[in-house]
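>>> Sequence first, predicted coordinates after that:
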Amino acid sequence: MSKERKSTVLLQHHLKQLKLPTMLKEYPLLAKSCSREKCDYPTYLLRLCEKEVADRQRRAMDRRIKAAKFPLLKTIDSFDFASQKSVNEPLVRELLRCEFIDQYENVLLIGNSGTGKTHLATALGFAACCQGCKVRFFGCTALVTQLLEAREDRQLQRMLTQLQKQDLLILDELGYVPFSKAGSELLFEVVSRAYERQSLIVTTNLPFENWTEVCGSERLTGAMLDRLTHRVHIIEANGSSYRLDQSRKRLAKQQKRAAEN
C-alpha cells in the first residue's frame, strides 16, 4: 500500500471513529476546491469544520421537529393574515423570535374554530425547534388521556418528568371536550409544574369565564388561569372559519362549472 493510500485509509478510519460523517464525505471535494483557490491549510480545515457543524445542527433540528410530534407541519409563511385580520400579526412575528420561551412566558390563542389557532401554535413551535428548543405538541384531550393511563400504570411521575424536560409544551384545543375531575387535576398538575419553569402555548375556543365548563371546579380553574395568565401573550382569532370559507369557495366554483356545462 502506498504512503498516500495508507494516509487516506487512516484518515477515513479516524473520521469514522470521531463520528464526523460530513467531514468524511466532504473532505476530498473540498480539498480540490481549496487547492484551486490556493487556500492555506487553516482555511481548508475551517471550511471543513463549518460543513460538519452546519450539518450537525440541521440533523439536530430535524430530530427536534420529529420529537415535537406536530400533527401537521405548518409554518408562518403559509398563514393568511389577510383572511384573519383580528390576529395581531406584529405580536405573532415578535413571538417567532422565541424570546418568550427564555422568559418562561405563555401564549394563549383564543377564538372561534377554524380561525388558524392550531396553525399559529404549530408555526411558533416549529420556530422554537429551529432555534434549538425542545418542543412537544399535544391535543389537550389526548394529553389528559395519556396522563390518566400513565397513572393507572404507575408511570405518572415518569411522564410528568419527561414533560418537564421540554422547553415548550403546546396544548391544543382546550374546551372541545370536558374533563373528568381526575383529568382536570392532572392537567392542572402539568400547568402548575410548568409555571415559571417552561413555556406553554394553549389554544382554546372558550373565553376565560367558560373554562369551568371544561375543568369543572371553579377553584381549580381559577388556579390554572392564575398560572397561565401571570406572564402571558394573548392572541385573539375571531374571524370567520378559514375551512368554512374554503368550502364555500369550492362549492361556488363547482356550481359555476356546472352552470357553464
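Cool, got the structure.
>>> going forward, measure contacts and count neighbours with C-alpha atoms only.
Noted.
>>> how about the longest helix seen in the chain: buried residues?
Looking across the chain with DSSP state H, the single longest helix is helix 41-68. Of all the residues in helix 41-68, those buried under the rule 16 or more other CA atoms under 10 Å are 44-45, 47-49, 51-52, 61, 64-65, 68.
>>> Second structure for comparison follows:
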Amino acid sequence: MTMNTQLTLDQLRSMNLYGMANAYEAAMTLPVHEQPAADMLLGKLVDAEQLFRKEQSTKRYLLQSKIRYPAILEQVHCNAARNLTRDQLLSLSDCSFIRRGENILITGATGCGKSYLACALGRQACSLGYRTLYFGMNRFLERIAQTKLDGTFVRVLNQIERTHLIILDDFGLQPLDATTRIALLQILEDRYGKQAIMITSQLPVAQWHDVIGEPTIADGIMDRLVGNAHRLELKGESLRRKKLDKNV
C-alpha cells in the first residue's frame, strides 16, 4: 500500500466515511490492471458508503428497539391452517402501513406465533429505516407506573411519539389501571393517522373493550386502534408444542 493510499484512507476514516474507506482499500489491493477506472471507482465508493450507513442504521435501530425475538419474515409460516397467507405477509413487508399510520392487531391462542410475527415485522421495519420500540405488556405497565413516580411521564410519551412503530406484546393478560388507560389513550391520540402501533393478544379484539375498562376511555382507545387496522387472526395448534413434540 502506497503512502498516498494510506493518507487517503486516514482522511476518509477521519471524516467517518468508513464504507468508502473499506471499499477504497479493497480496490487498491487489486493488481493495477484490475483496478476500476476513476468514474467506476467513485460510483463503487458512493454505493459502499450508502450500504455501510444503512447497515449501521439498522443495527442501531434494532438495538434500540429491544425486540424480543431474532425473527425474520422468511421464517414465518404461511398456510391455510394458520389463517395467514403469503400475500397478506407480503402486503405488510414493505412497512408502508407505518408511513400511512395504520395499525396491526394480531390475535390467536397462546403459542401460535403472534409474538414471532410481530417481532419479524418489527425487525423488518428497523431494516427499512423506521424507529421501533417493543414492549411486553407487563413491562409497559411497569414503565408507565414508574414514569408517574419519577416524573418522566411526559418525556417517555415524547419518545414514544417520535417512534415510527410501537409494538405491545401480550395485551390483555391483565386489566388496565386508570393510569395506563389514560397513557394508552394519549399515545394513540398522538399517533393516530401518523404512526403505527402493533398489538398482539390471546383475546379476540371484541373482548379488548372489557380488558381496558372504564367504557368512555375504552371507546376512545378502541376507536383509534381498530379504525385503520390490519387484523390478523392466527389459528392452528401451538407452534411451541409442535416444536417440543418434535424434539421429544
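Received it, and whenever you're ready, just let me know what you need. None of these values were measured; they are calculated from a predicted model.
>>> Any idea what the TM-score is?
The TM-score (TM-score structural alignment, normalised by the length of structure 2) is 0.91; 248 aligned residues with a CA RMSD of 2.1 Å.
>>> tell me, the longest helix of structure 1 lands on which residues of structure 2?
Under TM-score structural alignment, the match for helix 41-68 of structure 1 in structure 2 covers residues 38-65.
>>> Mean per-residue distance, the matching stretch versus structure 1.
Average distance, stretch 38-65 of structure 2 versus aligned residues of structure 1 after superposition (mean CA distance after the TM-score superposition for structure 1): 1.4 Å.
>>> Now find how far off-centre that stretch is within its chain.
20 Å (CA atoms, centre = their mean, to the nearest Å).
>>> quick revisit: helix or strand right after the longest helix of structure 1?
helix 89-95 (DSSP states H and E).
>>> That following helix aligns to what range in structure 2?
Going by TM-score structural alignment: helix 89-95 of structure 1 matches residues 86-92.
>>> Name the residues of the matching stretch that come out as buried.
Quick answer for stretch 86-92 of structure 2 (16+ other CA under 10 Å): 89, 92.
>>> any residues touching it, and which ones?
Here stretch 86-92 of structure 2 makes contact (CA atoms under 8 Å, 6 or more residues apart in numbering) with 78-79, 121.
>>> could the residues you listed be laid out in a markdown table, adding neighbour count?
Listed next are those as a markdown table, based on neighbours: other CA atoms under 10 Å:
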| residue | neighbour count |
| --- | --- |
| 78 | 15 |
| 79 | 11 |
| 121 | 23 |
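>>> Between those, which sits nearest residue 140 of structure 2?
Closest approach to residue 140 of structure 2 among those (CA to CA): residue 121, at 19.4 Å.
>>> how close does the closest one sit to residue 166 of structure 2?
For residue 121 of structure 2, the distance to residue 166 of structure 2 equals 11 Å [CA to CA, to the nearest Å].
>>> thought residue 201 of structure 1 was touching residue 121?
Yes. In this structure residue 201 of structure 1 lies within contact range of residue 121 using CA atoms under 8 Å: 6.7 Å.
>>> Quickly list what's touching both of the two.
109, 170.
>>> residue boundaries of the helices in structure 2?
3-14, 18-28, 38-65, 86-93, 96-99, 114-127, 137-150, 153-161, 178-191, 208-212, 215-226, 239-247.
>>> how distant is the match of helix 89-95 of structure 1 from the center of its chain?
Distance, centroid of stretch 86-92 of structure 2 to centroid of chain: 16 Å (CA atoms, centre = their mean).
>>> Check stretch 175-193 of structure 1 too.
Counting by CA atoms, centre = their mean, stretch 175-193 of structure 1 comes out at 21 Å from the chain centroid.
>>> Out of the helices of structure 2, flag the one nearest residue 171 of structure 2.
Short answer: helix 137-150, nearest of the helices of structure 2 by CA to CA, at 5.7 Å.
>>> so what secondary structure elements neighbour that closest one?
Applying 3 or more CA pairs under 8 Å, 6 or more residues apart in numbering; DSSP states H and E, one finds that helix 137-150 of structure 2 makes contact with helix 153-161, strand 165-171, helix 178-191.
>>> okay, these in JSON lines with distance to residue 22 of structure 2 next?
JSON lines is the format used below for those (distance: least, CA to CA, whole Å):
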{"stretch": "helix 153-161", "distance to residue 22 of structure 2": "35"}
{"stretch": "strand 165-171", "distance to residue 22 of structure 2": "33"}
{"stretch": "helix 178-191", "distance to residue 22 of structure 2": "40"}
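>>> need those in CSV with distance to residue 26 of structure 2 and mean neighbour count, can you?
Output for these, formatted as CSV (distance: least, CA to CA, whole Å; neighbours: other CA atoms under 10 Å):
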stretch, distance to residue 26 of structure 2, mean neighbour count
helix 153-161, 40, 15
strand 165-171, 38, 24
helix 178-191, 45, 17
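>>> Out of the ones you listed, the one nearest residue 231 of structure 2 is which?
Using CA to CA, the nearest of those to residue 231 of structure 2 is strand 165-171, at 14.4 Å.
>>> what angle do that closest one and helix 38-65 make?
30 degrees (axes from the mean of the first three to the mean of the last three CA atoms, to 10 degrees).
>>> on that earlier part again, superposed on structure 1, where does the match of helix 89-95 of structure 1 end up, distance-wise?
Per aligned residue, stretch 86-92 of structure 2 averages 1.5 Å (mean CA distance after the TM-score superposition for structure 1).
>>> Stretch 153-161 of structure 2 too?
Mean deviation for stretch 153-161 of structure 2: 0.5 Å (mean CA distance after the TM-score superposition for structure 1).
>>> Residues contacting that stretch, please?
133, 144, 147, 166, 187, 190-191.
>>> can you rerun that using 10 Å?
131-133, 143-148, 152, 162, 166, 183-184, 186-191, 194-195 (CA atoms under 10 Å, 6 or more residues apart in numbering).
>>> Report the aligned residue range of structure 1 for it.
Under TM-score structural alignment, the match for stretch 153-161 of structure 2 is residues 156-164.
>>> Looking at the helices and strands packed on helix 137-150 of structure 2, which is nearest to residue 73 of structure 2?
Of those, nearest to residue 73 of structure 2 by CA to CA is strand 165-171, at 16.0 Å.
>>> For the counterpart of residue 16 of structure 1 in structure 2, which non-adjacent residue is spatially closest?
Under the alignment by TM-score structural alignment, residue 16 of structure 1 pairs with residue 13 in structure 2. Spatial nearest neighbour of residue 13 of structure 2, excluding adjacent residues (CA to CA, 6 or more residues apart in numbering): residue 21 at 6.4 Å.
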